[in-house]
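J.: Whatever this is, show me its structure:
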Amino acid sequence: MKLQEMVVFTVMLVAASEGQKTFLKAVVGGNVTLPDPLPEDGFLLRESTNLAQVLETKLRIIREPYKNRILWDQSSGLFTITDLQRSDSGLYKIDSVKGKVFVVSYNLTVFDSVAPPAVQRLNSSSDGCWLLCSVN
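T.: Reported below is the predicted structural model:
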């Protein structure tokens, strides 16, 4: 195999192992569970910053703002980020470095929660009633 063919093959292999980007939505104060499991050693990254590492079935949180907010379930292999804030919106990646090697990307958008609607009765009769619902 020529050097050019090997380079093209390597690039195609890397591109194939990096899965599709999944779009996730969550609400401020809520939680989000990333849908792809990391069954063995690997990393959870935000943009290119390493947030957490799983090594020999133990989770190590690397970035201080995520201490007590990133969970990893050893039996399912799923990551959960808790107590979400608007500033948590962004691109996250799971990078597996052992077993089935893969990289999966997630674009997380965290929204403010919607206030409950205000309901006001405008008119009522034996035939029915008229309500006005509004939200700021």
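
J.: drop to CA atoms for contacts and neighbour counts, all remaining ones
T.: Fine.

J.: how much space between the closest residue to residue 38 other than its chain neighbours and residue 128?
T.: Nearest residue to residue 38 in three dimensions, chain neighbours excluded: residue 77, at 4.7 Å (Cα to Cα, 6 or more residues apart in numbering). Distance of residue 77 to residue 128, given as Cα to Cα, to the nearest Å: 53 Å.

J.: Could you also give me the structure for this next sequence, so I can compare it with the first?
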Amino acid sequence: MRDPPGGGRSLLWILLCFTGLSPSSAQSGSQQVQGLLGESVTFPAPVFTRGNLLYTGVGSIVIVFKGAADANITDKFRDRLQWDRQTGLFTITQLRLQDEGQYEVDNTDGQKIITRFQLTVYERVSKPTVEIQNCTAVCSVENGRDVILSWTRGEEILNQTSSPLLNTPLSLSLDIEELHNGTYSCVASNPVSEESVQLNKMTCWEPPETVNTGVRYIPVIPAAALLVFPGVFAVFCIAQKLRHGAQ
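T.: Sure, this is the predicted structure:
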């Protein structure tokens, strides 16, 4: 991108005033645009020879005239604005959360067209973690704007959750006993980023219950007692005979 030649910015501003670059001209519908913190966003409305990009509360932040652009007209976006001569598109680089708001591409290449964009800047979603508790896999992640936490099997969403309470982590459970063949993953996502962790094949284990086999226990006489009993019986018999003989 290069500065406009010749008379510089003052002449450019005068020419723009006479050419009627006014936000009150014919307008098109508004579009939603999302960007990732620290990355870039491009507004899909081209300007090839004459027009400008405006930001609510600031005014023009890029001016295009006769195929040349001036983007250093405000400190808020200094060195972060680009205009591509080939595509005619405006791009903001090194996005900040403070860049959110409404933008307008004012195109006067031919018929005057104003296209409005509502920019939302998101932080990158955190990577989720999974813990196994008995027969349940519990997935957790830090919450953020428009973050959704899901359990998936392949491309199929099994369940999901979200919360407007941004300071409270999101948590979602999956019953391991009901798992079938397939790849199971916990996925955290927002409109511009996604992180996931795959659930390794787990075996559900629980302490076994006590089983009643119905076996009855029979008292067992010690072997020593069985050896002694015949001897005692023999002595008893001899004593009885001697008693009878004495009589």
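
J.: Looking at structure 2, name the residue matched to the residue nearest to residue 38 of structure 1.
T.: Under the alignment defined by TM-score structural alignment, residue 77 of structure 1 is paired with residue 88 of structure 2.

J.: Just say helix, strand or coil for its match.
T.: Of the three states, residue 88 of structure 2 takes coil under DSSP: H, G, I helix; E, B strand; the rest coil.

J.: what's the neighbour count on the aligned partner of residue 97 of structure 1 in structure 2?
T.: Using TM-score structural alignment as the criterion, residue 97 of structure 1 maps onto residue 108 of structure 2. For residue 108 of structure 2, the neighbour count with other Cα atoms under 10 Å is 20.

J.: Let me see the contact set for the residue nearest to residue 38 of structure 1.
T.: Neighbour list for residue 77 of structure 1: 36, 37, 38, 39, 40 [criterion: Cα atoms under 8 Å, 6 or more residues apart in numbering].

J.: Can you add distance to residue 19 of structure 1 and give the residues you listed back as a markdown table?
T.: Shown next, in a markdown table, are those (distance: Cα to Cα, whole Å):
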| residue | distance to residue 19 of structure 1 |
| --- | --- |
| 36 | 10 |
| 37 | 13 |
| 38 | 14 |
| 39 | 16 |
| 40 | 18 |
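
J.: quick one on the thing from earlier: gap between the match of residue 97 of structure 1 and residue 148 of structure 2?
T.: 41 Å.

J.: what does residue 174 of structure 2 give?
T.: On the measure of Cα to Cα, residue 174 of structure 2 and residue 148 of structure 2 end up 16 Å apart.

J.: Which residues are in contact with residue 70 of structure 1?
T.: 52, 61, 79, 80, 81, 82.

J.: run the last query once more with 10 Å
T.: 31-33, 44, 51-52, 59-61, 79-83 (Cα atoms under 10 Å, 6 or more residues apart in numbering).

J.: Now rank those residues by neighbours and give me the top one.
T.: Most surrounded of the contacts of residue 70 of structure 1: other Cα under 10 Å gives residue 44, at 25 neighbours.

J.: Without its sequence neighbours, what residue ends up closest to the aligned partner of that residue in structure 2?
T.: Residue 44 of structure 1 maps onto residue 53 of structure 2 when the alignment is built from TM-score structural alignment. The shortest distance from residue 53 of structure 2 to any non-neighbouring residue, by Cα to Cα, 6+ apart, is to residue 105 (4.7 Å).

J.: pretty sure that neighbour is touching residue 83, no?
T.: No. Judged on Cα atoms under 10 Å, residue 105 of structure 2 makes no contact with residue 83 at a distance of 11.7 Å.
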